[in-house]
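> With the sequence up front, the predicted model follows.
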Amino acid sequence: MSRTARVLTLVAAVVVLAGIAVGYTLHAVDRAARRDRPRAGGPRVSSGAVQLAAAPGDRRMVFRNTAWGPHRDELASVPADHPGGPRTASGVTCLRFHAAAGTGICLRAVHGALQDSYRAVVLDSRLRERRHYALSGIPTRARVSPDGRMAAWTVFVSGDSYAGTDFSTRTSVLDTRTWTLQDSLEKYRIIKDGHAYRAVDANFWGVTFADDDHFYATLATRGRTHLVRGDVRARTVRTLRENVECPSLSPGGTRIAFKKRVPGLPADAPWRLYTLDLGTLRETALAERRNVDDQAVWVDGNTVAYSLPGDYGANLWSVPADGGGRPRRLLDAGLAPAFIGAGPTRSR
């Protein structure tokens, strides 16, 4: 092949490669544009002010909006008694979220040039950042104590699912009054079945606060999960019952909603939703028969809410906490809800 022919071949190859690169770029831009464009038939979402404090008589639900469009992953708000109505988006993005008494905890991604990182952000009642903390893994659970003082979060240090056994978590507890951070519950003293217990495979997740000094959570060790009650000041946890994951304490403090592994179900979808009476340790299977991989939230003293997969990533559902009734879809395209403002607390 002559020198001229080689040059022409090289030029042609460069032109083809450049065309491929331009085509790929245009395709990526178009795909991003379609991703950010509101999908027909989706919920109505508009920008506005979102607060974590409700006016008297106004009860609201604040949650992560997962509808495709410019407000995807932003915290959004709807009236609690009209959750399917138009939602107000805040501009504040979170992967996991919870709030109580004017304090919010937002676990978010920080997008970098080479890779993403994650942080826990403490929010005030107007969603303004108070402080933030670097996270060592992928966000999965978040909770705030009833009076807003304490916050807790869990991340996957390795793995990204609770369904298998090949994962490791880290759960932290923060006092937002003193800014004292307990970076890992694995440093707590474990009392298992009445005896001191130590194990290198201990993992904790799913904190739910009773008050500023006490909480419930899941402990996993040696292939089993346990409900534990924790003491923040004493830095101890005590096991109460096996096969309890992602507990959520009722407003009256008498029951826990949780997900339970049920024998015979598929390994990748092993959970059903239950409640546990803390006085009698009697459990009740709820009417939701689908796999629930979530930490439920109490809507009031009689109803729990949880997320299930949907067309927009996740939908929020609710079901009575006494085992009766039937599941009801609260809203499309949302997860990680917090109910802001006074509501019924009866839990029997």
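Now that the structure is in, tell me what you want to look at.
> only C-alpha atoms for contact and neighbour calcs from this point on.
Will do.
> what ranges do the strands span in the stretch 1-150 of the chain?
Secondary structure of the stretch 1-150 of the chain (DSSP state E, counting those that start in this stretch): strands at 45-47, 60-65, 74-79, 87-93, 96-100, 103-110, 117-123, 129-134, 138-144, 150-158.
> which other helices and strands contact the third one?
Applying 3 or more C-alpha pairs under 8 Å, 6 or more residues apart in numbering; DSSP states H and E, we find strand 74-79 packed against strand 60-65, strand 87-93.
> Ok, which of the strands of the stretch 1-150 of the chain comes nearest A296?
strand 138-144 (10.6 Å; C-alpha to C-alpha).
> neighbouring contacts of the closest one?
When contacts are defined by C-alpha atoms under 8 Å, 6 or more residues apart in numbering, strand 138-144 is touched by residues 95-100, 103-108, 118, 150-157, 160, 205-209, 295.
> burial measure for the closest residue to A109 other than its chain neighbours, as a count.
In this structure, A109 finds its nearest non-sequential neighbour in Y118, 4.5 Å apart by C-alpha to C-alpha, 6 or more residues apart in numbering. For Y118, the count of nearby residues is 19 (other C-alpha atoms under 10 Å).
> for comparison:
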Amino acid sequence: MTRSRRLFVLAVAVLLLGGVGAVLVQRAASRADQPRTGGPETVAGPVTLTAGQGALAFLDSGQGPRRGALASVPADAPDGPRTVSDLTCRRFHAAAGTGVCLRSSPGALAQDNRAVIVDAELRQTRSFPLAGTPSRARVSPSGRLAAWTVFVSGESYGSAFFSTRTAILDTRTGKLDASLEEYAITMDGRDYRAPDVNFWGVTFARDDDTFYATLSTAGETHLVRGSVSRRSVTTLAKNVECPSLSPDETRIAYKKRVRAGASLWREHVMDLGSLRDHALAEKRSVDDQAAWLDDRTLAYALPADGAADRTDLWTVPADGSGSPEPLIPGAASPARLG
């Protein structure tokens, strides 16, 4: 074969490969634009945060164009068709017609990470830049206060080294406490200060002042009770992470580390009067801030079988009885709307 012939054959091969590549890219893009097949059924209609409607709001955790979208289902039919909104978030929570949506842009720099406050119709009312990757979000029962936690460094509470920042916002006045590390700390009856203090996992009481959260310092985690108006916290118990206050405000659900130095947690419930706790029937490791669906039932996310980047929602009785039950497939960040 002559040199010119070889060059001609090479040029044709390049053109053919280029054409095939373009077709494959076009088909992939077309598939990405299509609704996900084989996933949960959806229905048309608006998603609202109106209290009392008896719905469950959550984020779609599946693959495809709906990933991260806020959705809702009737509380009495959680496995039924879901209504999906245009609002997308990394973390979400809502109460009394107010929602907090933590957004995260793709890429290592994540320059557009924001906390967005939305009203009952999902209209943005306020927006704040985030100092890191979204981790936890909560709204007070009245809808007045919102809190969020981000990872400033590290990507997991099981990491050897990580740093968090937790903020509390008054959604009515716009007053923002940008870091709970500025709050006064009382530990074992004494003032406490340390450079390694981290807070995460806020949960609010009905009075729009009292809150509970996790304080980490000196290699230990503590449950703290705090006051927004006094800008202070007091430690109550050790080995408590991601607390969630029950609707009757008598108990805290939380994840308890069951093996030192490992990312293994067991869901527990603590009585706030006696500080006695008990393990729940869920024996798998739950790395989530559980949500109370009512005074008897907790909901939380676990990785879906065979899909590390997707979670399903589960429930378990709060009294330690029963067994875990599936709630909503392909979902995360649950919030009971009334």
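That came through fine. The shown structure was predicted, so the numbers you read here are calculated from the model rather than taken from an experiment.
> can I get the strands of the stretch 1-150 of the first structure in a markdown table with distance to V29 of the first structure?
Formatted as a markdown table, the strands of the stretch 1-150 of the first structure follow (distance: least, C-alpha to C-alpha, whole Å):
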| stretch | distance to V29 of the first structure |
| --- | --- |
| strand 45-47 | 23 |
| strand 60-65 | 23 |
| strand 74-79 | 22 |
| strand 87-93 | 22 |
| strand 96-100 | 27 |
| strand 103-110 | 21 |
| strand 117-123 | 24 |
| strand 129-134 | 31 |
| strand 138-144 | 27 |
| strand 150-158 | 31 |
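> Could you check which residue of the second structure pairs with G325 of the first structure?
Per TM-score structural alignment, the equivalent position to G325 of the first structure in the second structure is G322.
> Would you confirm that its match contacts T315?
No. If you go by C-alpha atoms under 8 Å, G322 of the second structure and T315 don't touch, sitting 10.3 Å apart.
> Neighbour count for the two, which is higher?
T315 (21 against 12).
> what about the longest strand in the second structure?
strand 307-317 (DSSP state E).
> which residue lines up with the residue nearest to A109 of the first structure in the second structure?
Per TM-score structural alignment, Y118 of the first structure is aligned with N113.
> One more: D294 of the first structure?
Using TM-score structural alignment, D294 of the first structure pairs with D288 in the second structure.
> give me every residue that touches that match.
C242, K255, Y300, A301.
> Can you tell me which of these has the most neighbours?
For the contacts of D288 of the second structure, neighbours tallied by other C-alpha under 10 Å; top is A301, 26 neighbours.
> how near is that one to P334 of the second structure?
8 Å (C-alpha to C-alpha, to the nearest Å).
> Quick check: neighbours shared by those two?
Common neighbours of A301 of the second structure and P334 (C-alpha under 8 Å, 6+ apart) are L313.
> Identify the residue of the first structure aligned to L337 of the second structure.
Checking with TM-score structural alignment, L337 of the second structure has I340 as its match.
> so its match makes contact with G104?
No. I340 of the first structure is not in contact with G104 according to C-alpha under 8 Å; the separation is 10.8 Å.
> what residues are shared contacts of the two?
L52.
> Those two - which one has more neighbours?
Neighbour count, other C-alpha under 10 Å: between I340 of the first structure and G104, G104 has more, with 29 against 24.
> need the helices for the first structure, in chain order.
3-36 (DSSP state H).
> what about the match of D294 of the first structure, distance to D277 of the second structure?
18 Å.
> again, but for R172 of the second structure
36 Å.
> Check Q34 of the second structure too.
48 Å.
> again, but for A110 of the second structure
Distance from A110 of the second structure to D277 of the second structure, by C-alpha to C-alpha: 39 Å.
> got a list of what R126 of the first structure touches?
Taking C-alpha under 8 Å, 6+ apart as the test, what R126 of the first structure contacts is V50, Q51, L52.
> if I look at the residue nearest to A109 of the first structure, how far off is V157 of the first structure?
Distance from Y118 of the first structure to V157 of the first structure, by C-alpha to C-alpha: 12 Å.
> Please apply the same query to L276 of the first structure.
Taken as C-alpha to C-alpha, the span from L276 of the first structure to V157 of the first structure is 29 Å.
> More neighbours: which of these two?
A count of neighbours by other C-alpha under 10 Å puts L276 above the other of L276 of the first structure and V157, at 22 against 16.
> which residues touch the corresponding residue of the first structure for P65 of the second structure?
Counting by TM-score structural alignment, P65 of the second structure lines up with P70 in the first structure. Taking C-alpha under 8 Å, 6+ apart as the contact definition, P70 of the first structure lies against D36, R37, P38.
> redo that, cut-off 10 Å
Contact analysis of P70 of the first structure by C-alpha atoms under 10 Å, 6 or more residues apart in numbering lists A33, R35, D36, R37, P38, V45, S46, S47, A89, G91.
> cool, and T297 of the second structure?
Counting by C-alpha under 10 Å, 6+ apart, the residues that T297 of the second structure touches are S246, A290, A291, T315, V316, P317, A318, D319.
> Including distance to S127 of the second structure, could those go into JSON lines?
Below are these laid out as JSON lines (distance: C-alpha to C-alpha, whole Å):
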{"residue": "S246", "distance to S127 of the second structure": "28"}
{"residue": "A290", "distance to S127 of the second structure": "25"}
{"residue": "A291", "distance to S127 of the second structure": "24"}
{"residue": "T315", "distance to S127 of the second structure": "32"}
{"residue": "V316", "distance to S127 of the second structure": "34"}
{"residue": "P317", "distance to S127 of the second structure": "36"}
{"residue": "A318", "distance to S127 of the second structure": "35"}
{"residue": "D319", "distance to S127 of the second structure": "38"}
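> So for R172 and D277 of the second structure, which residue has more residues nearby?
When R172 of the second structure and D277 are compared for neighbours, D277 comes out ahead with 15 against 11, by other C-alpha under 10 Å.
> Show me what that one aligns to in the first structure.
Checking TM-score structural alignment: D277 of the second structure goes with E283.
> Unless I'm misreading it, that match sits right up against R255, doesn't it?
Yes. With contacts counted by C-alpha atoms under 10 Å, E283 of the first structure reaches R255, the gap being 9.4 Å.
> Give me the common contacts of those two.
Joint contacts of E283 of the first structure and R255 (C-alpha under 10 Å, 6+ apart) are T275, L276, D277.
> Counting neighbours, what do you get for the aligned partner of G159 of the first structure in the second structure?
Matched across to the second structure, G159 of the first structure falls on G154, judged by TM-score structural alignment. When neighbours are defined as other C-alpha under 10 Å, G154 of the second structure has 16 of them.
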